[in-house]
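S.K.: Sequence and predicted structure below; questions after.
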Amino acid sequence: MIRYEAKKYFYCYDAKMGKYLKKCGLDYITMAKNRYDDSLFTLWEKTEEFEVAISSYNQ
């Protein structure tokens, strides 16, 4: 069985942020709906490039 460490992944519920990350050349792992409230999210791996892009977005 494959185990995933939650700290290595980022659930993005913000479409604007997701578009920014794509613009930075990053790709999400999957796009899905939250099973509890049907809200759409993208799942991203927390790589060094991801952290740089998120820091830039949050400034």
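M.R.: Everything's here; your move.

S.K.: make it CA atoms for all contacts and neighbour counts henceforth
M.R.: Will do.

S.K.: longest single strand anywhere in this structure?
M.R.: strand 40-45 (DSSP state E).

S.K.: ok, second structure coming up, stack it against the first:
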Amino acid sequence: MTNLTEKDFFFCFTKKLSIYLKEEGISYIIKARSIKDNAIYTVYHKTDELQRALDKYKKLTR
């Protein structure tokens, strides 16, 4: 069994990016609210598919 760490997850605090990922067919694991500043964020498992979508998003928003 593999132990998961924080490095295995992508924490998204940007609503626009979260919507984009959903449109790309990538689902978050959990949606939560930060205790620190009450901001809503989503958490994704890091995968090659997620990385490709993040790379694509980065190119689109330059």
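M.R.: It's in. Remember, predicted model here, so these are calculated numbers, not experimental data.

S.K.: With structure 2 overlaid, report how far the helix or strand just after the longest strand of structure 1 is off on average.
M.R.: Later in the chain than strand 40-45 of structure 1, the nearest helix or strand by DSSP states H and E is helix 48-57. Compared with structure 2 after fitting, helix 48-57 of structure 1 has a mean deviation of 0.3 Å; criterion: mean CA distance after the TM-score superposition for structure 1.

S.K.: got the angle for the longest strand of structure 1 vs helix 48-57?
M.R.: 130 degrees (axes from the mean of the first three to the mean of the last three CA atoms, to 10 degrees).

S.K.: and strand 40-45 of structure 1, which residues are buried?
M.R.: In terms of neighbour count (16 or more other CA atoms under 10 Å), strand 40-45 of structure 1 has its buried residues at 41-45.

S.K.: Is residue 29 of structure 2 in contact with residue 44, as I believe?
M.R.: Yes - the criterion here is CA atoms under 8 Å, and residue 29 of structure 2 meets it with residue 44 at 5.4 Å.

S.K.: Go ahead and confirm residue 41 of structure 1 touches residue 11.
M.R.: Yes - in terms of CA under 8 Å, residue 41 of structure 1 counts as a neighbour of residue 11; the distance is 6.3 Å.

S.K.: Now the aligned partner of residue 33 of structure 1 in structure 2: closest residue in space that isn't a chain neighbour?
M.R.: Superposed on structure 2 with TM-score structural alignment, residue 33 of structure 1 falls opposite residue 33. Nearest non-adjacent residue to residue 33 of structure 2, counting by CA to CA, 6 or more residues apart in numbering: residue 40, 4.3 Å away.
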